[in-house]
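J.: the sequence isn't on hand, but the structure is:
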């Protein structure tokens, strides 16, 4: 559950500044997490001596693993703006982190040995495709419809096996 205050994402960082990339210690557990860490490094890391990159860091990309999903958060590094409150180099006491956004969650499904094919190096055993979920929902709906049809046929068979006796007062008020 998320509150609206949590999702305001009031921070802001400068365009072109380089992010610090941080990874949780879970990325060192298994070989496929190490591979995914390297892939994320190559995707999000600023190339060395890139002509449009600024020479400072003012935001942090955080990658963490929770429930076999990779969670991404983007934080701004905030320091005091007063000239008298300037921090000496290396001091982290007064620095704060403000979430900037976006935030997202990655669910790795398969890792292949080649690009878009080859031997499967990793397959997520917990992943259920949306098509399978839709098929199960359709079967469930079809099951309820089949139950209704069976109930109707059972009722008709019961009525045929147990006919009602004729009512002796049915014609009483007809003249």
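T.: Good, I have the coordinates. Only a predicted model underlies this, so the values are computations on that prediction, with no experimental measurement involved.
J.: rest of the way, CA atoms for contacts and neighbours
T.: Noted.
J.: quick one, what contacts the residue nearest the centre of the chain?
T.: Among the residues of the chain, the one closest to the centroid is residue 105, at 4.4 Å (Cα atoms, centre = their mean). Residue 105 is in contact with 69-72, counting by Cα atoms under 8 Å, 6 or more residues apart in numbering.
J.: so which of these wins on neighbours?
T.: residue 70 (21 neighbours; other Cα atoms under 10 Å).
J.: host element of it?
T.: Applying DSSP states H and E as the criterion places residue 70 in strand 69-78.
J.: list the helices and strands that strand packs on?
T.: Applying 3 or more Cα pairs under 8 Å, 6 or more residues apart in numbering; DSSP states H and E, one finds that strand 69-78 makes contact with strand 57-66, strand 96-99, strand 104-106.
J.: report the buried residues of stretch 136-153.
T.: By 16 or more other Cα atoms under 10 Å, stretch 136-153 has no buried positions at all.
J.: residues in contact with that stretch?
T.: By Cα under 8 Å, 6+ apart, stretch 136-153 touches no other residue.
J.: tell me who's in contact with the closest residue in space to residue 94 that isn't next to it in sequence.
T.: Using Cα to Cα, 6 or more residues apart in numbering and skipping residues adjacent in sequence, the residue nearest residue 94 is residue 79, 6.7 Å away. By Cα under 8 Å, 6+ apart, the contact list for residue 79 reads 86-87, 94-96.
J.: got another one to weigh against that:
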């Protein structure tokens, strides 16, 4: 028994036969449009997408050593607020080697490290390192003032992008040029970071005075006495934190390697404390010596006998 054709198939076949009888051809299928334009090739033959540009994936690892004091810990937390692209980790044992930090940075996906190393609950050393290849810098941190310690009126938006301001002295010496580049990579918030906000409302200043780097943070506020539209109508109000960084050594590697710079004017705080103890010890020695000299002088120069000394006895 013959099968019946569906009415739609029968109608399509009749239309096709009618077009064939009239000498007309069926319309040709148009080629599909390309999904994207051809990507240019480089000289090496690699294809680079035109729309893909440089993306800053800078991440900073913040960690400290054991034995850190409350003031140093608050300084680290304040710097973490200025760096929305930072990640924190647990405290590191001071007895372990600092090379372990490179492994921690690799696990966290960080390219830079800020390591706060405390010694004797008194001294603070700051390591700036590019993991894992280097270079790295060791600073002695003094004049530490945190946000909670200073009663400053500034209050900028948390997570906003900073304007980095550098002194002209950073261009004079090679090691200062390297420091400027490292500060720029670590403290500049990557563009379109998911934790940052697209505003520039504070300025992070780095100045070189007496061979030390002075760190300051200011909020940009409009000056009510001047026009807001003009560039002069802006004022700076200090927010904090404050710190003074004295470079000690610079290494070619991360937390070690060949020394590429050494500060000859640096004096360790242990040496300063020992000198102060010697000065205090010298005062006591001089006092005892003066007593002995007085006794010897009295024994060598006796007073003559007084004739009227026994009158009232």
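T.: Arrived safely. Keep in mind that what you see is a predicted model, and the values were worked out from it rather than measured.
J.: read off where the longest helix seen in the first structure ends up in the second structure.
T.: Taking DSSP state H as the criterion, the first structure has its longest helix at helix 130-161. Alignment of helix 130-161 of the first structure against the second structure: residues 269-300, by TM-score structural alignment.
J.: check stretch 22-31 of the first structure too.
T.: Using TM-score structural alignment, stretch 22-31 of the first structure pairs with 165-174 in the second structure.
J.: buried ones in that stretch, by neighbour count?
T.: For stretch 165-174 of the second structure, by 16+ other Cα under 10 Å, it's 166, 170.
J.: what's the span of that stretch, first residue to last?
T.: Its start and end residues considered, stretch 165-174 of the second structure measures 18 Å (Cα to Cα, to the nearest Å).
J.: how far does it sit from its chain's centre?
T.: 17 Å (Cα atoms, centre = their mean, to the nearest Å).
J.: ok, average deviation of the helix or strand where residue 38 of the first structure lies from the second structure?
T.: Using DSSP H and E, residue 38 of the first structure sits within helix 31-44. Helix 31-44 of the first structure differs from its equivalent in the second structure by a mean of 1.3 Å after superposition (mean Cα distance after the TM-score superposition for the first structure).
J.: could you pull out the buried residues of that helix?
T.: 32-33, 37.
J.: same list, the residues you listed, but as JSON lines with distance to residue 21 of the first structure please.
T.: Shown next, in JSON lines, are the buried residues of helix 31-44 of the first structure (distance: Cα to Cα, whole Å):
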{"residue": "32", "distance to residue 21 of the first structure": "19"}
{"residue": "33", "distance to residue 21 of the first structure": "15"}
{"residue": "37", "distance to residue 21 of the first structure": "10"}
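J.: re the thing from before, the strand holding residue 70 of the first structure maps to which residues in the second structure?
T.: Using TM-score structural alignment, strand 69-78 of the first structure pairs with 212-221 in the second structure.
J.: rewinding a little: could you give the angle of the strand holding residue 70 of the first structure to strand 57-66?
T.: 160 degrees (axes from the mean of the first three to the mean of the last three Cα atoms, to 10 degrees).
J.: centre of the chain to strand 69-78 of the first structure, how far?
T.: 15 Å.
J.: do you know how far the counterpart of residue 50 of the first structure in the second structure is from residue 81 of the second structure?
T.: Using TM-score structural alignment, the equivalent of residue 50 of the first structure in the second structure is residue 193. According to Cα to Cα, residue 193 of the second structure stands 14 Å off from residue 81 of the second structure.
J.: how many residues are close by residue 119 of the second structure?
T.: Neighbour number of residue 119 of the second structure under other Cα under 10 Å is 14.
J.: I meant to write residue 82 of the second structure there.
T.: There are 22 residues near residue 82 of the second structure, going by other Cα under 10 Å.
J.: quick check: it touching residue 156?
T.: No. Look at residue 82 of the second structure against residue 156 with Cα atoms under 8 Å: they stay out of range, at 10.1 Å.
J.: report the secondary structure state of the closest residue to residue 86 of the first structure other than its chain neighbours.
T.: Nearest non-adjacent residue to residue 86 of the first structure, counting by Cα to Cα, 6+ apart: residue 80, 6.5 Å away. Following DSSP: H, G, I helix; E, B strand; the rest coil, residue 80 of the first structure is assigned to coil.
J.: picking that back up, give me the mean distance between the longest helix of the first structure and the second structure.
T.: Once fitted to the second structure, helix 130-161 of the first structure is off its aligned match by 2.0 Å on average (mean Cα distance after the TM-score superposition for the first structure).
J.: would a markdown table of the contacts of residue 105 of the first structure with distance to residue 28 of the first structure be doable?
T.: Converted to a markdown table, those look like this (distance: Cα to Cα, whole Å):
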| residue | distance to residue 28 of the first structure |
| --- | --- |
| 69 | 15 |
| 70 | 13 |
| 71 | 16 |
| 72 | 17 |
